[in-house]
Each structure stands twice: as C-alpha cells, then as structure tokens.
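A.B. asks: can't give you the sequence, but here's the structure:
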C-alpha cells in the first residue's frame, strides 16, 4: 500500500494552479479593523479542530500570513519548513491544513501537498482528512474524490466515515448524484458502515433526487439502529415535506412534540453555531439497500398524495397534557434551540399544505403552534397565507398580514406575491399592484403576467402599458407568457364595436413591431400561443397581408394544427376574402390536418360569399362523416347562405329543423334571419321568428332589439315598436337574479344623471346587453309608457303566438 500519491497522477487540474499563482483563490479571508484601518492579526486558538496549537511555531506564522492575505509570505515560510535539525513529519502540517479546511483554502492545501511530495513526507490520516475537507468546501469535488480513491490504506492512512461524510455532503450541496453514487460504492468497498451524519447526507441526496422511497428506507433503517432525537426527526420532517408526503410528515411532527413532552433530548449549540445532540455516535454496518431510483417513487408519491384530509388532521392532534407540558418546557430560557426546531418543523409542514391545497390542516397546525407556546415565524405565516388565498381568496391573507404587522413581522416577498396573484384573479387590480410594490425583490415575471392577464380580461390596455413599464423599471425579465399577453392586449387598436381602418392598422403594426423587437432583445422566440394571439389581433384589424405572413411563420416554426388555420379562415371570411379562405383551406387539407366542426362552419359561412349551396352540402357531409353533427353554428351559417340567395322559405325550414333537433340555440341564429327580414321589410318573418325565439326560451340581445325596433319604425308601427322594445328588454333582464330587479327599477326610474352613469358602468364590465336593456326601459318610461314586468299580458306577445303559422 502506498502512503503517498505522486503528483504525476492527474490529481489537480492545471487551471487550479494557475488561479493560485495569480492570487485569485476562491476564499480570501481579510478581516478589516474599521477603527484602526488595518487587517487584524490572526490570533491562534489553543486548539483547532480538537488539535493543540503552538502559538510560536512556524505553522502558526504561516496561518497568520494566510489570514492576513499575505500569500507570498505564507509560501516562503512553507518552503522553509524542515530546515531545522528536526525530522519533518506530517504532523508539522496539521495546524495549517486545519486552518485551510476551516476557511476553506483549497489552493494552499495543494501547495502543501506538493511540498510534502517534494520532501518525501508520508501522509497521515489527520492531514488527509483536512485536505479532503478543504477541497470539498472549496468546490473541488473531483480532486477530493481523486485524493480519496488514490491513497492506499496504511497504519497512518485509512478510510474513515468523516472523509466519506464530507464527500457525501459536497455531493449533495453540488447536486451531483454521480459523485454520490461513487462515494457510496467506495463506502461499500471499504465496509465502513454509516453513522447519523451519513444518514443526514443520504436524506439530502434522496430529496435532491425526489426519491420518496429512499427517504422511507432511510427512516426505517435509522429507526432500527438509533433512537430518534429532535434534530434527526427535524431532518426527516424536512425531507418528507419537500417530497410531498404530508401524511408521514404529520406523523413525524407528532413524534417530535412527544419527544419534547417526555424530555428525551437536549440540544446544544456547537462552536460552529450549529445545533447538536451531545452523545456518542456509533457507526452501524453498511448495507447497500438505498437505491437511487427515481422512477419507482413517482407513482408512490402520487398515491400518498391522495390521502384524505381527515387523516392529516388526526396526525397532528395533541392532548391537553402534552400541550401544557411542552409549553412549560419551552418557557425555560435554555430551551431556545428546542423552540427553534419545533418552529422550523411546524413551518415546513404548514408550507407543505400548499400543493394539496389543504388550508384546513394549515390552519390547525398554525393554531397548534400557538397552543404550544411557539410564536409562528414569517415562514409559517407565509405558508398559511399562501394556502388560504389560493383556496379562500385574498381577504383572509390581508387579515393575516395585519396580524403580522401588529407583531412587527416583515412578510416574505412570496407572501406579497401570493396575495397579489389572488387579487389579480379576482380582477382587483389596484390591490394586486400595491402588493407587488411591497416586494423587496420583484424578479419573477409570473406575478406581473397575472396582472397583465387581468388587464386583458377587463380590456384595459392603458393599465397594461403601465404594468409593463414597471417591469422594465424594476428590470424584471419578461418571459414568453408576458409577450403572449402583450399581443393579446395591444395587437388590435379598435374597440370591439369598430372596424379596422388605415390609421388603426398602422398603429397596430407599430405596436406589434415594438413587441417583437423587445422579444429579440431578450432572446425569446415566438410560441404557439403568441402566434395565435398575434393572428387574432391581425384578423380583428383586417390586416390580411400580415395575417398570411404570420401563418407562414407558424407553418415554418411549429405544427400549426387546425385551430391556427381556423383563426385565419375566420378572419378572411370577416374580411370577405372568400377565395383566399378557400386557398388556406386547401393548404390545411394538403398538410394532412383534419378539419373540425369549427372549420366546416367557417367554410359554410364562406359559401355565402360565393353563393355555392352545393359546396356547403358537401361540407355538412364531411362534418357528419368526421363525427360532428350539425350544431347551432352550422345552422346559422346555412341560414346566412340561403338568405344571401334570398330564399326565406328555406331559411324557415332550417330554423324549424334546428328547433326540432334539440340542440342549444342562441340569439345569433334568430338575429341572422331578423336582420335580413328587417332590411327587406318582412314584418311577417320577424314576428314568426320572434315567436319561435320566445317558445324556445332564447333571450334576445341588443342586436335583436335594434333590428325589430327598426323594422316596425320603418313600417310606421310606432306603438308596436315601443311595446316590442319593452318586452324584449324585460326578457333580457329576466335572465338576472330576482334580487337585482329592485336595483334595475331604481335605475330605470331614476330622475338624475346618476342612474345613467351606473348603467354605463355595465359596459365597462362587458355587460352590454344588460346596459342596453336598462337604457331601453328607461327611455320607454321617459316616453310615458308604463313598464309591465308581466310580458305574457302584452298584446304584441299574444299576437305573435296566434299569427303566421304558415311557416
């Protein structure tokens, strides 16, 4: 067995030596004395890592030089080691290596290694341990493994659990499962066994790999060889909560409280300010049964995630004696570490309630903390608020924020973000924006995207500009979802009731170019949704050339699919570009996409431009063969086609057939006939269609009112026009709740301008039909017509039911 490793072996990378030579070590410890304006001199302790320190030794001088940042002097002193008459041994380097492991300073460790090689000094176990620790703490994991695997076992150099635990720790810290597996293989080869520190590092690795099965195996194996203490249970609770096993986490939490209740553990603070259990840790034999298999535990996690909430609640129930006893224990000033462990564990379990949306359990745990005399931390409030606002809305979260303010607790950014998102979902934009402003570091685009989404829902592009400007000001990097929403918000210029014109199209093109330029600056490519939203915007503005251009972009970058083609086809039909629509439809078919019912309905609508009823029949046959029976949209398109041919008889046949099919009808189908009949002055057609509409219980809309009223006025039937307008408006209001009718009556008969303003506000809430109905009735009342809410008594309704049965 060789006690030394030759430097000719590729143990250390040349880049490491280069960084040391230039003085760019990873850790420069320079404590600066602000009062005197100079570096403090290193005052050596009496012991370092448990080993005695000789203050006047050359080792201490080297350590002092390293501490002051005098690397050159430290190297010079190192080269003079062994010039005296004493035989130089590995112990002459222990103090220096211990310091390098504590700081850490892996670069000077490698210089010591080279010096030992040059002077022919055999390595001992103390030096080996400190070298490995310094390399691991400094991030040189590969070099540490090479140092471990290339040293043979001698009387002074042999494998220990401390070395392997250090390697496991750095593997977990650097998220390197490959190195973790290599370390476990070496441990198995050396048959060292495992201690409690080993289990702790294995837990971290299992969580890193999202391997719940491994955590349970570690739990069971630990229970066989060790008695659980506060720190070990705390670490298991952390593991179970990170992997979503809320049931076992609650059980472990109950064990933790019971352990405090029985006074089974004492926690002390070490010199490194870490909580430790003062006891002897005896290693156990090594068994290689901890499999790092990710696939098997995914199904188990999904199964355990379906535990019912009652099981969770039972898992954290404590009796009154336990609560009182634990409260008295925690009241002792010496129990600060115990209180900290309990607080952290409760907080972890509360936060784990968020994915399963179990706000009942989170509230119960929060209450249990207070019953035990544990003051909830910011993290506990954060977990409770996030699960509450997700399930019950933002108001409960705001109440808890007020409670935190009373206790002088500063909320986490994630707390403000969760409440802001909840406000955005309920369209409370002012509140949502105010909570985002409270965040110390607004680095995520998700919360701003939710605000933009709410602006899109409320059709408030001006506010969207302000929010996007805030993102720019705070340097919050937008993501593709941001740009998807921007295209939806700003892609079209005109209001929903206006058509595109040259000015609006030029403005839309300017906006689209600005958004795309920003995407390029941030290195973000178009997504399927961004292209879809862009196509909709271009179609709504009637920008046909841009529409076809981005269709080609979609074809080149994605698999567009039928929905994208449907958007383009619909826009082309709205622009009366029938031949272009036919060409795009042929492209859809040639690319192997299967048209759906929406596609066929759009193309049937296209037939009204060309007047081809035969082509429409072929499309209906295609729909039926594809498993899409005709729906309301299909009949609407067919009615529009036959009316383009001025065939009212066929339109009535189609209407009656649609009513007899038992499908869900809408006002658009009836309005399609009423519109043409009004234009042609066919009162008989209008009254027949209105009767069918009333019979099928399809409420009219503002378009229905406009066409019917205009038809009667054009024929000189003014009283009938007013009566019909009143009946149709009341039918529109009858869809609302009975409780709202009192409010409606107040708006109708209000004598001041406030009533009209409140009715106009309904337009802002996208309730235009309701607003039109209120204005119609208000106008009828102002004209002196009494408002009757019993429409069945109307003479106009009775005449509709009696006449025009010939259709």
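C.D. replies: Cool, the structure landed. Just so it is clear, the model here is predicted, and its values are computed rather than measured. Residues are numbered from 1 along each chain as shown.
A.B. asks: Going by C-alpha atoms from here, please, whenever you check contacts or count neighbours.
C.D. replies: Will do.
A.B. asks: and the helix ranked longest in the chain, which residues are buried?
C.D. replies: Counting residues, the longest helix found in the chain (DSSP state H) is helix 502-521. Of all the residues in helix 502-521, those buried under the rule 16 or more other Cα atoms under 10 Å are 504, 505, 507, 508, 509, 511, 512, 515, 516, 519.
A.B. asks: Now for the fifth one: which residues touch it?
C.D. replies: Counting by Cα atoms under 8 Å, 6 or more residues apart in numbering, residue 509 makes contact with residue 491.
A.B. asks: Check it against this one:
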C-alpha cells in the first residue's frame, strides 16, 4: 500500500524538528504496532539524552510485555545503535532477544554487526558472527562480511580480517565489488603489492572492469609504488572512457559510484591474460610508449572522437579519469619518475598533446593535477620547468597548492636562488612540515646570509610551524658563532655566542626537541670557531651524558670537532687527554681522528709520536692520506729538516696521493720564515757577506742575510707549476714576503703577478679571455669603485679570483706593467731552468 504524498506532508507538519525521526519508520519500512514503535522511540530518546539506566529499564519492560515480539520490533533501536554507534546497548538488546527466543532477520543481523564494528568491538563482532553461524544456522550475508572487513581496514586489524576471510571461505560466501575494494585498502595499508596483484587477478576472473573499479586499482598501485601497473591500468581507463562504456554516477551527497549492476561477468578483454607485474623501470616504460605503434594509433584515434565524446563531457566519468591521472602524477613525483610523468601528460594530452580534446571533454587540469606534474618534473628539469607551469596556471586562473609552492621553493633553494625561493615561501599559507623552510635555511647557511634566515624564521612563526631537529641543526651552524670568517673570536663575540646558543636551546626545550648528533656537532664547532675552549669542554661533557642516557654512542665525528678545535687553539696537551679518554672509553677513532692527532704532534714537536700514530692508523685499517703526510711534514719542518720533508713529498706523490696546495704551503711557510738559518752573531753575517760578495750569487747572499730559503721556495713553486697545483693567496703571501725580506722588490712584484695569474688559470688561452673580461674593469680601471667591485667578487665566494685581481691592481697602481702571459716571465723561465739542478742538490 503506497502512502499518499499529501499524507506524508501533513504528518511532517504535525511534528517539530526534534520529533521528525519518530516518523522515520514510515519511510524505512518499520511497520510494527503503534505501541511497539512508541516504546522504541522512547528508548532511543533516552539513549540520546544519556539516560542509559532509563533506556535499559524501558528495554526490559518492552521485552516483558504481553505483546508477541519479532526482530522487526527492534530495528529502530538497532538502527540508532549502528549510527551512534552504541555497541554496548546492542549487546544488551541481543541478550534480551536471546532470552525471548526472537530470531534475527537479515536487517537486525547487519545492524548489530555494524554497531559492534563502528564501535571498535571487532573481537566481539567476530565471535557474534561465529556464534550465529554455529548455533542459529543463519544464512551467510555478504553485506555483513563487507561491513566487518571495512571496519578491519579502518582499524588496520589484519588478524580479524583474516578470520573473516576464513569464515567466508568456510561458508562459501563469494565476493562483490565492495569486498574487493576493502581488500585493496587492507593490501595498501600492509604495503603488500603481491596481495594487490592477486586481488587484481581474482577480480578480472569474475568481473569486467569499469571506471570506478579501475580507479580503485590505480589508487592502490600508486600507493604501493607500482608505477608501471598504475600507468597501464590508466591506459585501460582512458580506452574505456573513449569507448563510452562507462557506468559512473553520483550520489545525492556527491560521492561517485558505479551504476552498473553488481553481477559478476568475467572480463573478456586482453586484461584476462594480462599479468600486472612491475620490473621495467621508468625509462624503459617511457620508451615502450614512444615506440608502441598501437599506442600511437590509439592517440591518433582520440583526436578523431572529439566530436562524439562532446556529449559525455559533463559525466562523472571525466572526474574519475582526472582523479586517477592525479594519483599517478603524484606517485611519479614521489618516485621522481620525470619521464613517466611526461608520458602520462602525453597520453591524456594535458600539456603536450591533444589540448583541444581535453578541453572539449571537460577534463581540465586542476590545481591538484598541476601539483603532481610540477613535483614530478622539477626533480630532473629543475625549478625553471616548474615556474613555467606556474605561469600556465596563472593564465588559467588556477591557484597553486601550498605543496606546489613548497616543492618549487625547495628546488630553488638547492639551486641557491634565494630570492625566488623566498618569494615562493612567502606565498605559502599552510605547511604541515618544515622541510621547505629547512631547505631555505640550508641555502642561507651555504651562502652565508643569516639575515635572510631570520626573515624565513619569522615566516615559520607566522604559520605556527614548529621547527624540527633539522631546523635547529642549521640554526647552530649559522648563529652559533659570531665572528666572521678570517676573524678570531674576542670577549664580546664570546658573550654574543653564549646568548645565541642559550636562546636556540631554550627554543628546543620549549618545542620538546632533543639534541641530535649533528646539532651537538654544529654547536661544538661554533664554540671551537670562537675559541671558547672552556665552554667547548663543558658541552662535550653534556653531550657524553646526553647520548649515554639514550644508549647511543657519541661517535668519532663529535670528538673530532673537539680535538680539532683544541689543536687549533694550541691546547695540545688537552687534546691528547681527550684522545686518550676517547680510546679508553671504547670509541674507535677514524682516519680524521688520527690525522688531527698527527697534526697535534707538530705543536709538541714530537716526530716519534706522529709515526706511532700513523702505525696505529694503519693497524686499524686506515691508510695515510695527503693530510697525513702534510702533518708529518710539519713536524719535520719544526726541526728545519727540509730534506726529509721533501722526501715525504716525493713518497706521497709516488703512492698516488693527490698533492694539494696546503701541502706545498706547509713547506713554503717554513722556508719563508726569517729564523731558518741560525746565526749566533750578526757580525758573522756581515763578514760572510763581505767575503762572499765576489763569489756568491746575489740570491744566495740575500738568503744568508734574511735567513730565508729562497732556493726551497723557488723549487716548490716550480714543482707546483709542473704538478698543475694552483697557488692560493697564502702561497702569494709566503713567496712575496720572502723576496721582500731578501730585498728583491722587483722580483717580489714579478712573482706576485705570475702567481696571481696562475691563481686565475694555468692556460694561456684562458688568461687571454680573462684579460678582456677583467683588465679594463678591474685591474687598470681608474674608477674609484673598482676595489668595491672586486670585493663583491669575494662575497660571491670566488675568493681566489678576488685576491688575484686585488694583487694585479695593486701592481698596476705601483707602476709595474701587468703582463697576462706569465709563462713568458723571466722569473718563470729561471725557475724552470734551475728546477732540475736544484732538485739534484736538494
């Protein structure tokens, strides 16, 4: 019997909004007696008001009444308990029904299981289902099992899901599309790709694919990082959309669902024999698409069907297709599969192919689509490609996602494009993680621009974004020490450094962030750079206690920072104590530790200890490096033993070590010192000068007077030239000072010019090019701002070039002609000619 619409309207008008649910049984089909309905409504009202004792009392009275009750007389109560959920009252209702021997029907059975599952009572629901099967012989209902499996997926309970599957197999309950959907969610949560593939194989045995089912599988494959399977499944979805064989509709709430009848029909397409396996990498898959003629023909056929598909552009299938494309694009972004993302764009024609088609179909790319594509392509093509996509979005009036801006900013930070990175971060409205800000802070640290870092920290506070340990690691690196590079700390800088470190640590404590090994290492490095030895040792003790409590070893890198700082501060004996404590505590030194301690031996002038350390180093599996030889040479040079030092230089070269400028500068430093030759009486020097004036070369007389070893210096410079080891500003200083101390001012200026040229390049052609670039604007310029321009080169982290230009400009100002052909210099020619003879003597 159908209820007239007028009767329904009159009924609704008679009830207030709070009483509307009392007549909902009319529409839901609850057609019990008026008294039964009234009591159910009273019980539900009591539950809503939280009066559980009154509800229980009403339920007991309801069961003890004179009327004959059936399962339908409890449906209104069970429906409320399932929606609330209220699993406890459901169990109370079930006990009453058991006492009254009321048999459950399908509706009450489903509602009871749903209430228990939604309430989180999976164990009770499972026992309830087994009990009914064993004692009541209830007919197995697939919706009940689907409900239970859905709760297992939501609560991530694999044990209960397996029990349910066993029960379904025992009762020979099949699967429908909802079952496969839930099983896919479980497979994704377990990150079980093989299970997802088994579900795929089982599904296509019983069902022909539709748009919604393909979407589910694409979603699963992308979450399981199987891009190949996701891409191939997407191709089938596109083909299905083109064929117009789609069954997708939208509910009143806006949710998409398959409008096809859930009747198992095995797939007759090529998918039936297809084995979805991964194994091809992204490049091979992209190549396959490019060379596959069938795909090319399919793409051509897409253009031909634009007019036909115009009729379907507003259908939900287009939205499903766009969502699946977004899933694959975002998976490409996570896997950095740039080539595959490009092929996907080619398939759907968003940017590279068939633009007209996608616009006509209504498959316009959304901000989410651009987000996935941008994040994929910037991994290989860089931020420039991402900025082009931003311009395209702006043309289409699409606002980029915060994640898009953040990903682009990270790439700009990696490329040290700070202006662009900061501008992108300023547009971010919400960001759940500090990673893009940390990338910018790291770029500021690399570029030595702490002021910009402060601006981005203010942006983080504005977004109420809590820093993580990486943030604090970078803050200690940037702000831990105050003195600028090439400067030493003083009392004022020490006070500022303490304040900064305390402020950072207080913020760490406020946000509940503990020190990491790197944050502690950066903190100790800052203290060492300031020369704050006392605080350095105090924080080392703090670090030892901190990491001891967390059952993690402090590690050699942290000890190395402390040892290096102590050696640099000439606290050699303290460094030796720390080293002994380190080894006695079971910490294994690494190669850097041994090199630092060998260098320490040069300060205490103990070559024997240095050799002992090298022996220990070899026994522990670390072979001497270039810096090891440099440290040993420093010890020998403390005893003015140039012969042995040069022998070590030859040995390091024979062993294949890459000789660096630091090793050569170590010898030049000692050779340029005035106290190399030890004469007890100045008169002796004068007498030697007078006697040898007629017989000794002028350079040898200068060597006796100034007590420097110019022969060693010239030999080392020529060897550097032959080994193609470019000098640095320190090299220039040692050589220039040695000649000036010897009274050879013209030679000093000539050597300074040659070394400055070699700092720029050893190649004559390159120097000719640099002459055009630098001669007029820097070296010979009469502009008063020329030095400022050169200093800007220094600020751009080209220190050697800046020092070379300053030296050359100074030579030009003093009236010395600047030659850009250093190999034609008389000084260079003499060094080359005398090299072999000097080598024989040395």
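C.D. replies: On my side now, so go ahead. What you are looking at is a predicted structure, and each value in this text was computed from that prediction instead of being measured.
A.B. asks: corresponding residues in structure 2 for the longest helix of structure 1?
C.D. replies: The alignment of helix 502-521 of structure 1 onto structure 2 (TM-score structural alignment) spans residues 491-510.
A.B. asks: Can you point out the buried residues in the host helix or strand of residue 313 of structure 1?
C.D. replies: If you go by DSSP states H and E, residue 313 of structure 1 is part of helix 309-315. The neighbour-count check on helix 309-315 of structure 1 (16+ other Cα under 10 Å) flags 312, 313, 315 as buried.
A.B. asks: what's the distance between that helix and the middle of its chain?
C.D. replies: Remark: helix 309-315 of structure 1 is offset 27 Å from the chain centroid, using Cα atoms, centre = their mean, to the nearest Å.
A.B. asks: What residues of stretch 392-410 of structure 1 count as buried?
C.D. replies: Buried residues in stretch 392-410 of structure 1 (16+ other Cα under 10 Å): 393, 394, 396, 397, 400, 401, 404.
A.B. asks: Would you format the residues you listed as a markdown table with secondary structure and distance to residue 535 of structure 1 included?
C.D. replies: Compiled in a markdown table, the buried residues of stretch 392-410 of structure 1 are given as follows (DSSP: H, G, I helix; E, B strand; the rest coil; distance: Cα to Cα, whole Å):
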| residue | secondary structure | distance to residue 535 of structure 1 |
| --- | --- | --- |
| 393 | coil | 35 |
| 394 | helix | 35 |
| 396 | helix | 41 |
| 397 | helix | 39 |
| 400 | helix | 44 |
| 401 | helix | 43 |
| 404 | helix | 47 |
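A.B. asks: which one of those is nearest residue 124 of structure 1?
C.D. replies: Top of the list for closeness to residue 124 of structure 1, among these and by Cα to Cα, is residue 404 at 55.6 Å.
A.B. asks: show me what contacts that closest one?
C.D. replies: 381, 410, 411.
A.B. asks: Contact partners for the second one?
C.D. replies: Right, the one you point to is residue 410 of structure 1. 378, 404.
A.B. asks: Map it across to structure 2 for me.
C.D. replies: In structure 2, the residue matched to residue 410 of structure 1 (TM-score structural alignment) is residue 399.
A.B. asks: That match looks like it's in a helix, true?
C.D. replies: No. Counting by DSSP: H, G, I helix; E, B strand; the rest coil, residue 399 of structure 2 is not part of a helix but coil.
A.B. asks: what about residue 418 of structure 2, distance to residue 297 of structure 2?
C.D. replies: Distance of residue 418 of structure 2 to residue 297 of structure 2, given as Cα to Cα, to the nearest Å: 46 Å.
A.B. asks: Among the two, which residue is more densely surrounded?
C.D. replies: A count of neighbours by other Cα atoms under 10 Å puts residue 418 above the other of residue 418 of structure 2 and residue 297, at 20 against 10.
A.B. asks: Helices of the stretch 551-700 of structure 2, start to end?
C.D. replies: 556-568, 572-584, 591-604, 607-619, 626-638, 642-654, 661-671, 682-692, 698-706 (DSSP state H, counting those that start in this stretch).
A.B. asks: No more questions from me, cheers.
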